[in-house]
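S.K.: From the sequence below, what's the structure:
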Amino acid sequence: MKIKVLVVDDEWNMRNLLRIYLMKEGFEVKEAATGHEALVLAMQHSFDVILLDVMMPDTDGWQVCKKIREHSQVPILMLTARSETKDKVHGLGIGADDYLTKPFESEELIARVYSLIRRYTISKMNAPPEVKLHYPELSIHPEGREVLIRNQPVDFTQKEFDLLLTLAQNNHRAYSREELVERLWEYDYHGESRVIDTHVKNIREKAHKAGLSYNPVQTVWGIGYKFHQAGEQHDS
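M.R.: Modelled structure (predicted):
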């Protein structure tokens, strides 16, 4: 089966260039010129990866990424002419999986696409048998990638869920930001480790909004973060 890619960019020349690169690899390519069109296609079709431009006139790529993450964990590679670290951190913080700055070489683009697809596929195939984690007011179901707070499901992005699960499964250990980046991006992301702070902030805000009476992620000063231990129980 062909790898299916959605290309989102308001510039025809860029979409055409990306289509040429991708079709040379035998990929099946669909295109969107606006954020709204991208969201419609993402709802109508199943894609293996999405290449998403940041700067678009109607709905920017960050907004599109956030909307897609509400219903899908498809790998998203952000494309932008902006190289500032804060922009990369923001994109990764809202659920993007990787970030490529324009201009770029075709070889790097294709390598990143394959890397994202490979990581996503392996993570699904090698998922360990589910061991549900139960805490007061909070349950984490790894296999279903579900978090329940006060018995109600709470939506987390893929990276937010992975971060929370990593800390919860190793709740006696404190992790540095760099260790968490390595675990979440599997050494493929060499950017600013402060992106972890963004994910932690989002987890805390969502947990608080959902009614959790305690903070599930504890700051360990001078080190990083650990899970807030609260009467852990397991069942298979």
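S.K.: use CA for all of it now, contacts and neighbours both
M.R.: OK.
S.K.: Grab the most central residue of this protein for me.
M.R.: residue 95 (3.5 Å; Cα atoms, centre = their mean).
S.K.: Looks to me like it is in a strand.
M.R.: No: according to DSSP: H, G, I helix; E, B strand; the rest coil, residue 95 belongs to no strand; its state is coil.
S.K.: just so I have it, where are all the strands in the protein?
M.R.: Listed in chain order, the strands of the chain (DSSP state E) span 4-8, 28-32, 49-53, 76-80, 98-101, 132-135, 138-141, 146-149, 152-154, 175-176, 217-220, 224-227, 233-235.
S.K.: I'd like the distance between the residue nearest to the centre of the chain and residue 129.
M.R.: As judged by Cα to Cα, to the nearest Å, residue 95 and residue 129 stand 25 Å apart.
S.K.: And for residue 26?
M.R.: Distance check for residue 26 against residue 129: by Cα to Cα, it reads 34 Å.
S.K.: cool, and residue 168?
M.R.: As judged by Cα to Cα, residue 168 and residue 129 stand 16 Å apart.
S.K.: what residues does stretch 62-73 touch?
M.R.: In this structure, residues lying in contact with stretch 62-73 by Cα atoms under 8 Å, 6 or more residues apart in numbering are 35-36, 38-39, 42, 52, 54, 76, 91, 94-96, 155, 157-158.
S.K.: quick one: the nearest residue to residue 30 once chain neighbours are set aside and residue 59, what's the gap?
M.R.: Counting by Cα to Cα, 6 or more residues apart in numbering, the nearest residue to residue 30 once its immediate chain neighbours are dropped is residue 6, at 5.0 Å. As defined by Cα to Cα, residue 6 lies at a distance of 16 Å from residue 59.
S.K.: The structure of the following sequence is requested for comparison with the preceding one:
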Amino acid sequence: MNETATVLVADDDSDIARLMRDYLEADGHTVLIANDGRATVETLEQHPVDCVLLDVMMPNLSGFDVLRRIRETTDVPVLMLSALGGDSEKLRGLGLGADDYIVKSASPSEVVARVRAVLRRAGQARPAATAAAVLDYGRLVIDIGAHEVTVGGVPTPFTAREFELLEHLARHPRQILTRDQLFERFWGEFGDRHSLTVHISRLREKIEEDPAHPRYIVTVRGVGYRFEGEPRR
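M.R.: Okay, the predicted model is just below:
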């Protein structure tokens, strides 16, 4: 039995919104509906939610604009739902901090399964109590307990998924982690394969002096990634 979650369905197509509400409620969730971008922002300001199913093409702020606003204040899981299935739209959504990108041709049951998966991952995203409190790589310092990262002494904001991915890489220095291993750990059975590439790129932009020639997160061609360096004791 899944824990009940509150899911905000943001879609200007009332038929789709009602259909998703019916399927999500049948899965045990409480559902809120917003029919345009501004209503979505207002609903999020007024109600705590556990997940947002966000249409890209909406009036009064697009889904991309709404996602930017969401990521200014919260790491709530967001799944983009769009009739646009091109790589550029997917990369844009994932690059702005979406947890998943779903094309509207997907069946309602698949959408519900992907909502369930992202909620499960969000619930599991907690550092172990016995984990090292701080990973100090000199210029890069990851404070596990405080959920903070400083780069060159400057606090740097990370989404929850970015922080979890960086922590996992940093806990396995000099160890090759394959793309399949990382995708399965952080996205599970569902999700877009572009997600890992986009998140690695975002990490490099935040922690590397030269993202095009990374010092910390190195690509092992054809295999995956390796975190370079050893943490200070």
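S.K.: More neighbours: which of residue 168 and residue 129 of structure 1?
M.R.: Between residue 168 of structure 1 and residue 129, counted using other Cα atoms under 10 Å, the more crowded position is residue 168 (22 against 9).
S.K.: Return the residue of structure 2 aligned against that one.
M.R.: Aligning on TM-score structural alignment places residue 168 of structure 1 opposite residue 170 in structure 2.
S.K.: Which residues are in contact with that match?
M.R.: Shown in contact with residue 170 of structure 2 (Cα under 8 Å, 6+ apart): 135, 227.
S.K.: neighbours around the residue of structure 2 sitting at the aligned position of residue 12 of structure 1, how many?
M.R.: With TM-score structural alignment as the criterion, residue 12 of structure 1 lines up with residue 14 in structure 2. Counted with other Cα under 10 Å, the neighbours of residue 14 of structure 2 add up to 13.
S.K.: Residue 14 of structure 2: what's it in contact with?
M.R.: Listed by Cα under 8 Å, 6+ apart, the contact set of residue 14 of structure 2 reads residue 35.
S.K.: any idea which helix is longest in structure 1?
M.R.: helix 106-125 (DSSP state H).
S.K.: Any buried residues in it, and which?
M.R.: Along helix 106-125 of structure 1, these residues count as buried under the neighbour rule (16 or more other Cα atoms under 10 Å): 109, 112-113, 116-117, 120.
S.K.: Kindly indicate which of those lies nearest residue 147 of structure 1.
M.R.: Within the buried residues of helix 106-125 of structure 1, proximity to residue 147 of structure 1 (Cα to Cα) peaks at residue 120, which comes in at 19.8 Å.
S.K.: What lines up with the closest one in structure 2?
M.R.: Alignment of residue 120 of structure 1 against structure 2 is given by TM-score structural alignment, with residue 122 as its counterpart.
S.K.: roughly how far apart are the nearest residue to its match once chain neighbours are set aside and residue 229 of structure 2?
M.R.: In space, residue 122 of structure 2 comes closest to residue 77 once its chain neighbours are excluded; the distance is 7.3 Å by Cα to Cα, 6+ apart. For residue 77 of structure 2, the distance to residue 229 of structure 2 under the criterion Cα to Cα works out to 31 Å.
S.K.: neighbour count winner among those two?
M.R.: Under the neighbour definition other Cα under 10 Å, residue 77 of structure 2 and residue 229 were set side by side, and residue 77 has more, 24 against 15.
S.K.: so what's that one up against?
M.R.: Residues in contact with residue 77 of structure 2, defined by Cα under 8 Å, 6+ apart, are 50-52, 98-99, 118-119, 122.
S.K.: Pull the contacting residues for the residue of structure 2 positioned farthest from its centre.
M.R.: The outermost residue of structure 2, judged against the average C-alpha position, is residue 233 (30.9 Å), by Cα atoms, centre = their mean. With contact taken as Cα under 8 Å, 6+ apart, residue 233 of structure 2 is in contact with residue 136.
S.K.: For burial, what's the neighbour tally of the spatially closest residue to residue 130 of structure 1 that is not a sequence neighbour?
M.R.: If you skip the residues right next to it in sequence, residue 130 of structure 1 has residue 143 as its closest partner in space, 5.2 Å away by Cα to Cα, 6+ apart. In terms of burial, residue 143 of structure 1 registers 13 neighbours under the definition other Cα under 10 Å.
S.K.: Likewise for residue 83 of structure 1?
M.R.: Burial of residue 83 of structure 1, expressed as a neighbour count using other Cα under 10 Å, amounts to 12.
S.K.: Repeat that for residue 21 of structure 2.
M.R.: 22.
S.K.: excluding its backbone neighbours, what's nearest the aligned partner of residue 37 of structure 2 in structure 1?
M.R.: The equivalent of residue 37 of structure 2 in structure 1 is residue 35 (alignment by TM-score structural alignment). Distance criterion Cα to Cα, 6+ apart; nearest residue to residue 35 of structure 1, sequence neighbours excluded, is residue 59 at 4.9 Å.
S.K.: which residues touch the one you found?
M.R.: Neighbouring residues of residue 59 of structure 1 by Cα under 8 Å, 6+ apart: 34-36.
S.K.: what does residue 142 of structure 1 give?
M.R.: Taking Cα under 8 Å, 6+ apart as the contact definition, residue 142 of structure 1 lies against 130-132, 165.
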